[in-house]
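Visitor: A predicted structure for the sequence below; I have some questions about it.
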Amino acid sequence: MIYEMGCGEMACRNDSLIFPAMEAAKKADATLLLMGLDLSIEAENLDRVDLLLPGYQTQLINQVAQVSRGPVILIIMSAGGVYISFARDNDKIQAILWVGHPGQEGGRGIADVVFGKYNPGGRLPLTWYESSYVDMLPMTSMPLRPVDSFGYPGRTYKFYNGSTVYPFGYGLSYTEFRNELASPAEAYLEIKLNKYQQLMP
């Protein structure tokens, strides 16, 4: 196992650690990128002003994925959705896991999913909007329904009809399903009636 920080802190204010991360990805059979937000970026009384990953995180993801020898798994830690269409559309990134803020046992849980011990079946509890969504309405706007007079597009899966990174309820698992119609087998059901159920003449 090879470990490189990639960013000095969650805000990822400089790109000085990207090159060592790229070198590690060139040697690894698979690459796990842990990205996202922490309480220094989003918290009560600390709202985000956009949906982008902070600092150089997007650049780090793209550059590491480009040189990675094996598949890349992107793990996003955040309380809310982030704009990651670039990662969703990157063929080198084979999986994206959103893990929220998983707590002290989060590392074990993530490892169980990555190594196939647990089959993830979660679905997104919120809509992940495109980055341009924040330009359509002020973050202080609370109406869920569209407000035509202001040009507000609405919020949540019930009222927003625009494009999304991932819609509410989206999620995949390792399971593959296949349905097929079986030819009906000749079958019969024998029912024995007791003396009280038999028809009387």
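Guide: Looks like it arrived, so ask away. No experiment lies behind these values; they were computed from the predicted model shown. Residues are numbered from 1 along each chain as shown.

Visitor: Only C-alpha atoms from now on, for both contacts and neighbour counts.
Guide: OK.

Visitor: can you give me the end-to-end distance of stretch 23-33?
Guide: Taking Cα to Cα, to the nearest Å, the first and last residues of stretch 23-33 lie 14 Å apart.

Visitor: Also stretch 67-85?
Guide: End-to-end span of stretch 67-85 (Cα to Cα): 19 Å.

Visitor: and Val67, how far is that from Pro20?
Guide: As for Val67, its distance to Pro20 is 12 Å (criterion: Cα to Cα).

Visitor: now swap in Phe159 and tell me
Guide: Taken as Cα to Cα, the span from Phe159 to Pro20 is 45 Å.

Visitor: second one coming, line it up with the first:
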Amino acid sequence: MNPAYLVHLLTASGVIPAALAVRELVQPDCDPRIVFAYLLLATLIDAVDGPLARRFDVKQNAGSIDGRVIDDLLDYLTFAFIPLMLIWRMQWMPAGLGFTVTFAMVASLLGFAHQHAKDESRGVFRGFPSYWNLYAIYAGAFSTQISPWLTAITLWVLTVLTVSPVWVLYPNLAPRRWKMASLGIVF
């Protein structure tokens, strides 16, 4: 089989940990650590598929499938939708305000759909890059150790930043001098 198509298969395999995360999310005794473990696996798949896609030139060698679409759909699911649902499910927002995670979901959809969401040549994202999977870890700590209001306020600020014209380093494509620092911040 053409290795470029195998890269598409690797990207698409991210749906497996996403589905397992959702399965845990709907359990009556949901354990957020298990959800985070599945989201970490999805993130690892996402971290390697882009460099492999460039190495095997999938646009040229497997162009009948648009890997960017697969990647964007899975990124939205695993970086935005599932982590935001986890925040709501675990009641890490103030009472009665959990539904406001949907504003972050909408902002992330708009961010993903923005034609200039990524400037790969400069290694930056436009707006907060919808790393809600990482934020959800902080949300759990904020709400249980400090206050659900800290979770809410930071979530709302990041939601606004998601659709704001600010530039944030893109860890995989950051300029060499910033790459290790940006990967350290993300992971």
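Guide: Thanks, I have the structure now. On a predicted model such as this, the values are computed, not experimentally measured, just so you know.

Visitor: what's the TM-score here?
Guide: Once superposed, chain against chain, the TM-score is 0.33 (TM-score structural alignment, normalised by the length of the second structure); 102 aligned residues with a Cα RMSD of 5.3 Å.

Visitor: Any buried residues in the longest helix along the second structure, and which?
Guide: Looking across the second structure with DSSP state H, the single longest helix is helix 32-55. Using 16 or more other Cα atoms under 10 Å as the test for burial, helix 32-55 of the second structure gives 32, 35-36, 38-43, 45-46, 49-50, 52-53.

Visitor: And that helix, what does it pack against?
Guide: Applying 3 or more Cα pairs under 8 Å, 6 or more residues apart in numbering; DSSP states H and E, one finds that helix 32-55 of the second structure contacts helix 3-12, helix 15-25, helix 132-141.

Visitor: any idea of the angle it forms with helix 15-25?
Guide: What separates the directions of helix 32-55 of the second structure and helix 15-25 is an angle of 170 degrees, with axes from the mean of the first three to the mean of the last three Cα atoms, to 10 degrees.

Visitor: I'd guessed Ile70 of the second structure sits against Thr11; true?
Guide: Yes: using Cα atoms under 8 Å, Ile70 of the second structure makes contact with Thr11 at a distance of 7.0 Å.

Visitor: Looking at the two, which has the bigger crowd around it?
Guide: Neighbour count, other Cα atoms under 10 Å: between Ile70 of the second structure and Thr11, Thr11 has more, with 24 against 16.

Visitor: give the contact list for that one.
Guide: Residues near Thr11 of the second structure by Cα atoms under 8 Å, 6 or more residues apart in numbering: 45-46, 49, 67, 70-71.

Visitor: Throw the residues you listed into JSON lines and include distance to Ser108 of the second structure, thanks.
Guide: Listed next are the contacts of Thr11 of the second structure as JSON lines, based on distance: Cα to Cα, whole Å:
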{"residue": "Ile45", "distance to Ser108 of the second structure": "20"}
{"residue": "Asp46", "distance to Ser108 of the second structure": "17"}
{"residue": "Asp49", "distance to Ser108 of the second structure": "21"}
{"residue": "Gly67", "distance to Ser108 of the second structure": "19"}
{"residue": "Ile70", "distance to Ser108 of the second structure": "16"}
{"residue": "Asp71", "distance to Ser108 of the second structure": "14"}
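
Visitor: Closest one of those to Leu110 of the second structure?
Guide: Asp71 (15.9 Å; Cα to Cα).

Visitor: Ala42 of the second structure versus the closest residue to that closest one other than its chain neighbours, what's the distance?
Guide: Of all residues not flanking Asp71 of the second structure in the chain, Thr11 sits nearest, at 6.4 Å (Cα to Cα, 6 or more residues apart in numbering). Going from Thr11 of the second structure to Ala42 of the second structure by Cα to Cα gives 9 Å.
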